[in-house]
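Novice: This is the structure alone, sequence omitted:
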C-alpha cells in the first residue's frame, strides 16, 4: 500500500472512530500534498509524498521550539501530538549510531578531509538517509567528523 493510500485509509478510520485530532492532522497533510499536485499538475510519487511529510514534521518541530521558548505549553503539547501522528507515516528512523556509521562511510567514499568538503559529503549523504534521519542531526555528525 502506498503512502497516499495509507493516508486515505487512516483518514476513513479516523472518521469512523470519530478521532477528530488524527483526522485533522491527516487532512492537513493531504491538503499539503494536494496543493503540490495542483501546482505541479501531476500525481506525487511515493518519495515526493515522503518529502511533504518530512517538511510538515520539520515545520512543526521548528514551531514547537518557538512555542516552548515563549512558554506556550498548551500549543507545544498540541504540536507534539501532531508530530507523533505524522511520524507514523515515516520510514523507520535511524539511530544516532547508524547515522554516524553512514556519515563515516560517506566521508571515506568521497575522500573528504576537511570542513571545506562538507558540501560534497552532505550531497552524497542526504539521499542515503532521506526520510530516515533529521538533516540537523546528520549535519552535526558531519561537522563533528570533519576536522
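Specialist: Looks like it arrived, so ask away. All figures in this text were calculated on a predicted structure; none of them were measured in a lab.

Novice: CA atoms for contacts and neighbours, from now on please.
Specialist: Will do.

Novice: just the helices in the chain please.
Specialist: Listed in chain order, the helices found in the chain under DSSP state H are 3-16, 20-40, 46-69, 73-87, 96-110, 118-129, 135-145.

Novice: alright, now check it against this:
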C-alpha cells in the first residue's frame, strides 16, 4: 500500500487530494475513508479561520490538525483495547498509520530525551515540581514530532 505521491511535498490539501485519487484508483476503502475524514477536518478548520482574514491554514495549523487526528486514533485504540474490541482497535490503528504518512517523521525516544535534557538544563528544572516548566517548552518544540504522552513520561522519569 504505497502512496504514489510523496506525502511530504506540496500543501497538505494538495497531498490529501492526491491521496484521495490514489486510494480511489487502488480501491483502498480504509485509506479513502481516512483521507476523506482528514479533508473534512481541513475544510471545517479553513471555514473557521476565514472570518479572521485567513484564506488557508498555515503549515503549523495543518500540523496541529493532523496531530489531533493521530491523537484521537491513539486514544480510541487504547479505549477499544481496554474494552476488548480488537476489531475496532485494529481499524483505528490502520487509520493512524495512514494519518502518520502525512505527519513529519516522529522522533526516536533517544532524540526526544536529548531535547528534553536541553530544556531541563535551560529552565533549571530539578524536581517533579518543575514538570510544568519543562512540559510547555517541550511540547512547543516537539509538536507533531512526538506523542505528548511519551514526552510526559520521559519528562516525569527525568525529573522523578
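Specialist: That came through, no problem. Bear in mind that the values here come from a model prediction, so they are computed numbers and not experimental data.

Novice: Could you get me the TM-score between them?
Specialist: Here the TM-score for the pair of chains, by TM-score structural alignment, normalised by the length of the first structure, is 0.94; 147 aligned residues with a Cα RMSD of 1.2 Å.

Novice: Now the helices of the first structure in TSV, please, with extra columns for mean neighbour count.
Specialist: Formatted as TSV, these follow (neighbours: other Cα atoms under 10 Å):
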stretch	mean neighbour count
helix 3-16	15
helix 20-40	16
helix 46-69	16
helix 73-87	16
helix 96-110	16
helix 118-129	16
helix 135-145	15
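
Novice: Residue 87 of the second structure pairs with which position in the first structure?
Specialist: Using TM-score structural alignment, the equivalent of residue 87 of the second structure in the first structure is residue 74.

Novice: go on, residue 98 of the second structure?
Specialist: Match for residue 98 of the second structure (TM-score structural alignment): residue 85.

Novice: what's the distance between its match and residue 24 of the first structure?
Specialist: Residue 85 of the first structure sits 10 Å away from residue 24 of the first structure, taking Cα to Cα, to the nearest Å as the criterion.

Novice: hmm, back to that, quick one: the match of residue 98 of the second structure from residue 100 of the first structure, how far?
Specialist: For residue 85 of the first structure relative to residue 100 of the first structure (Cα to Cα), the value is 27 Å.

Novice: Quick one: residues contacting the residue lying closest to residue 30 of the second structure once chain neighbours are set aside.
Specialist: Distance criterion Cα to Cα, 6 or more residues apart in numbering; nearest residue to residue 30 of the second structure, sequence neighbours excluded, is residue 95 at 7.1 Å. Applying Cα atoms under 8 Å, 6 or more residues apart in numbering to residue 95 of the second structure gives the contacts 30-31, 34, 73.
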